[in-house]
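Enquirer: using only what follows, build the 3D model:
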Amino acid sequence: MKLRTIFNYRKLLCNESKKFIRQSSTLAEAQSEDVIELNAQVHSAKSKVENSPVMVMLHGVFGNSRNFSALSRRIAKQCSIDVHCLDLRNHGDSPHSPSHSQPAMANDVIHYLTNHIYPSKCILLGHSMGGRVAFDAVFNNPDLFCATIIEDSNPFAREMKTLVTTDDINSPFAAIKILKSVDLSYFDGKSVSEVKAEISDVLEDKIPSMAVQAFLLTNLMQSPDKDGVQWRCNVSAIAKYLESYRSSKWDTTFEAYKSRLTKGPIDVPMLCVRGAKSNYILDKDIEQLKHLFSDVSLTTLDTGHWVHSEKPAEFLKEVITFLTLKELISS
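Expert: I've put the predicted structure just below:
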């Protein structure tokens, strides 16, 4: 299987992208901003059927394209389709921007599709924040997609839960608050591995989960001058994004989406995969989604929020079953 990494940092929206971006109230903010060319890791299938779709994967907050490395390789091999794992703006190796709005992120994805995947149809898979971005992208540009898979993500505005503990609480604010509280200048002259070891001792009292500690620390990187470390993700921009969930002006409610439907439910098959120990996707969310999309199915696995990493074989089976049922891949 061939793996290549695309590094391209153009920020202007090309004319080809513009013709696919549907004008809407939620895209108004994104239309006024530069669109970012996203970094990607591409896993190419050894043999492909002519006109086969391409899968694109979108990670969650604080994540990056490498979160899907194992899953993307298996899908490329077993489904004989190319898989593109993207770094969303302000994450991984994609450029940083002061804006981290959901419409802007969705616009980045559409820009990537029209430049790197079109005219092939896209299967868009997103986890958590990536699931909300995927929902926005498909809702506003359905003609580019043949299916979407939402992993433990709720596109509708409501109080978010934390990724730091499982028995609380308020939202991912705990994690971003911790990252913002760390003074990285204290570690000048030290390597990433040295800093991780020291920070881990500090995080132990604040973050009970070793897995979450390790996940957050994947965002540590050596600074360009090699004299210290810095966060790979744009902590300040992400903090503003998370804070937007507290705003009463948040416009991604079910009612807001429903009011924008002009031709009935969208005809793009959607699979929602949720964790039984997570409460990101509620039964009522599925009922509301069925008013917006004509073909919505739900499966629940015995996991928490990180479904594809906690039950990789089961998650892969659900994805392959769904794609086979929709005749997007051969059985």
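
Enquirer: could you use CA atoms for every contact and neighbour count after this?
Expert: Noted.

Enquirer: got the contact list for the nearest residue in space to S153 that is not next to it in sequence?
Expert: Distances taken as C-alpha to C-alpha, 6 or more residues apart in numbering place S128 nearest to S153, at 4.4 Å, with adjacent residues excluded. S128 is in contact with H59, G60, V61, E151, D152, S153, N154, counting by C-alpha atoms under 8 Å, 6 or more residues apart in numbering.

Enquirer: out of those residues, which sit inside strands?
Expert: Counting by DSSP state E, those place E151 in strands.

Enquirer: so what would you say the end-to-end distance of stretch 160-177 is?
Expert: One end of stretch 160-177 to the other measures 15 Å (C-alpha to C-alpha, to the nearest Å).

Enquirer: check the burial of the closest residue to S47 other than its chain neighbours by counting its neighbours.
Expert: Among residues not flanking S47 along the chain, S80 sits closest, at 6.0 Å (C-alpha to C-alpha, 6+ apart). By other C-alpha atoms under 10 Å, the residues close to S80 number 20.

Enquirer: in terms of helices and strands, where is the residue nearest to the spatial centre of the chain?
Expert: Centroid-nearest residue in the chain, with C-alpha atoms, centre = their mean: G130, separated by 1.9 Å. Using DSSP states H and E, G130 sits in helix 129-140.

Enquirer: distance from that helix to the middle of the chain?
Expert: Relative to its chain's centre, helix 129-140 lies at 8 Å (C-alpha atoms, centre = their mean, to the nearest Å).

Enquirer: what packs against it?
Expert: Helices and strands touching helix 129-140, by 3 or more C-alpha pairs under 8 Å, 6 or more residues apart in numbering; DSSP states H and E, are strand 54-58, helix 102-116, strand 122-127, strand 145-151.

Enquirer: hmm, try it at 10 Å
Expert: Contacts defined by 3 or more C-alpha pairs under 10 Å, 6 or more residues apart in numbering; DSSP states H and E place helix 129-140 against strand 54-58, helix 102-116, strand 122-127, strand 145-151, helix 254-259, strand 270-275.

Enquirer: doesn't L27 belong to a strand?
Expert: No. Using DSSP: H, G, I helix; E, B strand; the rest coil, the assignment for L27 is helix, not a strand.

Enquirer: that one contacts D108, correct?
Expert: No. Taking contacts as C-alpha atoms under 10 Å, L27 lies outside contact range of D108: 11.3 Å.

Enquirer: now the other sequence, so there's something to compare against:
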Amino acid sequence: MIMNKASVLARYGMIRMEQYAIRKSAGFPTINQSIHAFHSLARAQQQKQVLLDLSYDIIKRNALKDGHNETPKPPIIILHGLFGNKLNNRSIGRNLNKQLGRDVYLLDLRNHGSSSHSPVHNYSAMSEDVRHFIAKHRLNAHGGPIIVGHSMGGKVAMMLVLKNPKLCSMMVCIENAPVSLRPNAEFVDYIRALMEIVNDNGKTIQTLKQADEYLAGRIGGNELVRRFLLTTLKRVTIDGSSPSSSYTFQERIPLSTLKDAIVKGEIAAWPLDPAHERWTGPALFIRATQSHYVVDEYLPLIGAFFPRFETRDIDAGHWVNAEKPGRCAETIADFVERHED
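Expert: Purely as a prediction, here's the structure:
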């Protein structure tokens, strides 16, 4: 559907009003989205943003199969979501490496996985880290890398291409949209439950089974989500005890920093405006049909930021990249091959 500028801006205003109503009904501060975006950018500017060197894995292309003398194809960079890490995307990465015959980089974003920790956790800082990674590893040759992001990583990918229009050749956003939403109270509950396991100090929770049972009692949810959340903790021997006796859990990632970012709206925020930023490269938005992260009402706004966007739906939940990595990879590979021809 083709929309003129007036209709796009009108729809943008309607989405703002709908989000205003959602925030008001849920008891959250009813701040106008544009004001919220302004303050989000102001916070980002006030905070000292130090670039971090990101931890990563690389799945190398098979030179024997793809040809030693063939010009390398643009690499793929995959970004995980909140609470995730580079290991979450191994399956989809291997699939893309096999189908597209190119290097695939799996990154840990700041405050996640093996990457360094920082009190600053917003999309400006995260996207700058990725830009720094691309420059440091000289990945912007051959047309620029293809950036892929899931959930929080999807917003990082969107901001990266919008703020650096010539850096990447294509962008794939899985399960997110360029909109500001109310902070997700469920995520705060997740962190509180995980911190309670850590603060137990091994008194009643010493095994993964006990930790999972505690999470099930606190947050419910399915086993897949709980297993995913438990990857943010590590099981260690209590000091002074024998290896076969007492254990406790420690944080792998700075849970209090992430909780602070969630509560302040940094994770749910989207500080950019299509009147000032737009990207005309090929953009794919993958939606999970059992999720509500990318509803039809957001499509006009997506088009305002990304006029060459297209969507594909996959029957799965929000963690579609983990539930159906093969289907995700097929969808992305089809998109890449069509736009490289």
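
Enquirer: let me see the TM-score of these two.
Expert: TM-score for the superposed chains, counting by TM-score structural alignment, normalised by the length of the first structure: 0.79, backed by 287 aligned residues with a C-alpha RMSD of 2.7 Å.

Enquirer: picking that back up, what do L27 and D108 of the first structure both touch?
Expert: Q102, A137 (C-alpha atoms under 10 Å, 6 or more residues apart in numbering).

Enquirer: show me which of these two is the more surrounded one.
Expert: Taking neighbours as other C-alpha under 10 Å, L27 of the first structure and D108 compare with D108 leading, 24 against 20.

Enquirer: could you find the counterpart of that one in the second structure?
Expert: In the second structure, the residue equivalent to D108 of the first structure is D129, according to TM-score structural alignment.

Enquirer: separation between L125 of the first structure and F62 of the first structure?
Expert: Distance from L125 of the first structure to F62 of the first structure, by C-alpha to C-alpha: 17 Å.

Enquirer: any idea how far G131 of the first structure is from D152 of the first structure?
Expert: From G131 of the first structure to D152 of the first structure the distance is 8 Å (C-alpha to C-alpha).

Enquirer: overlap of the contact sets of those two?
Expert: With C-alpha under 10 Å, 6+ apart as the test, G131 of the first structure and D152 both reach C272.

Enquirer: neighbour-wise, which of the two wins?
Expert: Neighbours were counted for G131 of the first structure and for D152 using other C-alpha under 10 Å; D152 has more, 29 against 26.

Enquirer: nearest residue to the more buried one other than its sequence neighbours?
Expert: R274 is the one closest to D152 of the first structure (C-alpha to C-alpha, 6+ apart), at 4.4 Å.

Enquirer: and that neighbour? What does it align with in the second structure?
Expert: Using TM-score structural alignment, R274 of the first structure pairs with R287 in the second structure.

Enquirer: contacts only, for its match.
Expert: Contacts of R287 of the second structure by C-alpha under 10 Å, 6+ apart are 173-177, 293-295, 311-318, 320.

Enquirer: and L301 of the first structure? What does it align with in the second structure?
Expert: That one, L301 of the first structure, aligns with I314 by TM-score structural alignment.

Enquirer: which residues does its match contact?
Expert: The contact partners of I314 of the second structure, taken as C-alpha under 10 Å, 6+ apart, are I286, R287, A288, T289, Q290, V320, N321, K324, R327, C328, T331.

Enquirer: which of those residues tops the neighbour count?
Expert: Busiest of the contacts of I314 of the second structure [other C-alpha under 10 Å] is N321, holding 27 neighbours.

Enquirer: that one in helix, strand or coil?
Expert: helix.

Enquirer: surely it and N88 touch.
Expert: Yes. Between N321 of the second structure and N88 a contact is recorded at 8.2 Å, counting by C-alpha under 10 Å.

Enquirer: shared neighbours, the two?
Expert: Counting by C-alpha under 10 Å, 6+ apart, the residues touching both N321 of the second structure and N88 are H80.

Enquirer: hmm, back to that, which residue in the second structure aligns with the residue nearest to S153 of the first structure?
Expert: Aligned partner of S128 of the first structure by TM-score structural alignment: S151.

Enquirer: next one: H291 of the first structure
Expert: Looks like H291 of the first structure aligns to A304 there (TM-score structural alignment).

Enquirer: wait, is its match part of a helix?
Expert: Yes. Judged by three-state DSSP, A304 of the second structure forms part of a helix.

Enquirer: what's near enough to touch it?
Expert: 3-5, 8-9, 12, 178, 273-275, 277-279.

Enquirer: out of the residues you listed, which end up buried?
Expert: Using 16 or more other C-alpha atoms under 10 Å as the burial test, the contacts of A304 of the second structure include V8, L9, Y12, P178, D273, P274, E277, R278, W279 as buried.

Enquirer: which residue lines up with the second one in the first structure?
Expert: Going back to what we said before, that points to L9 of the second structure. L9 of the second structure maps onto nothing in the first structure, by TM-score structural alignment.

Enquirer: and for H112 of the second structure?
Expert: Aligned against the first structure by TM-score structural alignment, H112 of the second structure finds its counterpart in H91.

Enquirer: grab the nearest non-local neighbour of that match.
Expert: Nearest non-adjacent residue to H91 of the first structure (C-alpha to C-alpha, 6+ apart): C233, at 4.5 Å.

Enquirer: alright, that wraps it up for me.
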